[in-house]
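**Q** Make a model of this:
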Amino acid sequence: MFDTHVDTLYVWVALGTVSVAVFGVVVSLPASAPPDATATAATVDEVATSPAGSVATRELDAVEWSLSDREIGLRSDGGVAHATVLEPFVPALDGRLAAVLEGGRPSRYFGSPTGLRRAAERARTADTGWRPAPERLTVRHVAWGGVDVTLVG
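**A** From the prediction side, this is the model:
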């Protein structure tokens, strides 16, 4: 009645192996969800299709981000997420474009609409690698003398 069966040892070894494998899978899962790049892109599209002067802000839960003229990438401990926007935008991360993004008049920072256009073209073609992400995203639709841009930063 109390005899040990030979198969019992094999069952315990197999059960232990499976337990270790399941534990490994659980430990390797990310602790949080990836950032919501789709909602961020929707905010950009909303402002881009709104009248000039429109502004929106959105909290970001990302550690890093990458911006190109049609794509936003967000990276955090939970993973990486990318989203494509409908309307092209201009990354305004520093300098005069960032000042306009924060509410400055374009005429204060640029001598003419052509200067704004050139700065926007340079920013669109700049390096789009990963950068530290701010705590909040700001989007502003600017129109001045025939130049119509959506600034993101």
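**Q** okay, CA-based contacts and neighbour counts for the rest of this
**A** Fine.
**Q** Can you give me the buried ones in the biggest strand by length in the chain?
**A** Taking DSSP state E as the assignment, the strand of the chain that covers the most residues is strand 136-144. Neighbour counts over strand 136-144 (16 or more other Cα atoms under 10 Å) mark Leu137, Thr138, Val139, Arg140, His141, Val142, Ala143, Trp144 as buried.
**Q** Same question for stretch 71-89.
**A** Counting neighbours by 16+ other Cα under 10 Å, one finds that the buried residues in stretch 71-89 are 71-76, 80-85, 87-89.
**Q** Could you also give me the structure for this next sequence, so I can compare it with the first?
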Amino acid sequence: MFETHVDTLYLWVGLGTVSIAVLGVVVGLPTTAPPDATGAAATIDEVTTSPAGSVTHRGLIAEEWILTNREIRLRNDGGTAIARLIRAVVPARTDQLRAVLDGKRPAGAYDTPDTFRRDIREVRNADTDWRPAPDQLTVRHVAWGGTDVTIVG
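**A** Predicted structure coming up:
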């Protein structure tokens, strides 16, 4: 009646091992959700298909991002998300494009429509490395001097 069963020791060792394994899995799970690249792409697409002068803002929960003319990639501790865009866009990587994105008229930021067009072309061909993501995504559709473009930053 008071004997020690050999099976009991194995049972406790097995239970302890399983408990430690489950704890390891739980600790290894991400604490945040993956970013919403599809929602960000939908916001961008909405402005690209709207008339020139359209602008919108959207909160962005991501640590890093890559924005090319046809794709947005967002990354945080929860993972990486990628979404395609309907139309080509321009990332606001220069000071002048950032000024236009923030509401300055292109004629006030650039000397001529040709310099505006050249800046857009250079930014589209620039590198596509991971960059720190902004807290808020701003999208503005601009038309000036025969150039119709959506700027994102």
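**Q** re the thing from before, which two of the buried residues of stretch 71-89 of structure 1 have the greatest separation?
**A** Ser76 and Glu87 (25.2 Å; Cα to Cα).
**Q** so how far is Ala62 of structure 1 from His5 of structure 1?
**A** Noted for His5 of structure 1: a distance of 56 Å to Ala62 of structure 1, by Cα to Cα, to the nearest Å.
**Q** neighbour-wise, which of these two wins?
**A** Ala62 (24 against 8; other Cα atoms under 10 Å).
**Q** does that one really touch Ser76, like I thought?
**A** Yes: under the criterion of Cα atoms under 8 Å, Ala62 of structure 1 makes contact with Ser76 at 4.9 Å.
**Q** In this structure Pro132 of structure 1 contacts Val63, no?
**A** Yes: Pro132 of structure 1 is in contact with Val63 according to Cα under 8 Å; the separation is 6.0 Å.
**Q** Looking at the two, which one has more neighbours?
**A** Taking neighbours as other Cα under 10 Å, Pro132 of structure 1 and Val63 compare with Val63 leading, 16 against 12.
**Q** where's Ala81 of structure 2 relative to Val149 of structure 2, distance?
**A** Counting by Cα to Cα, the gap from Ala81 of structure 2 to Val149 of structure 2 is 25 Å.
**Q** whoops, Pro51 of structure 2 was the one
**A** Counting by Cα to Cα - Pro51 of structure 2 and Val149 of structure 2 are separated by 11 Å.
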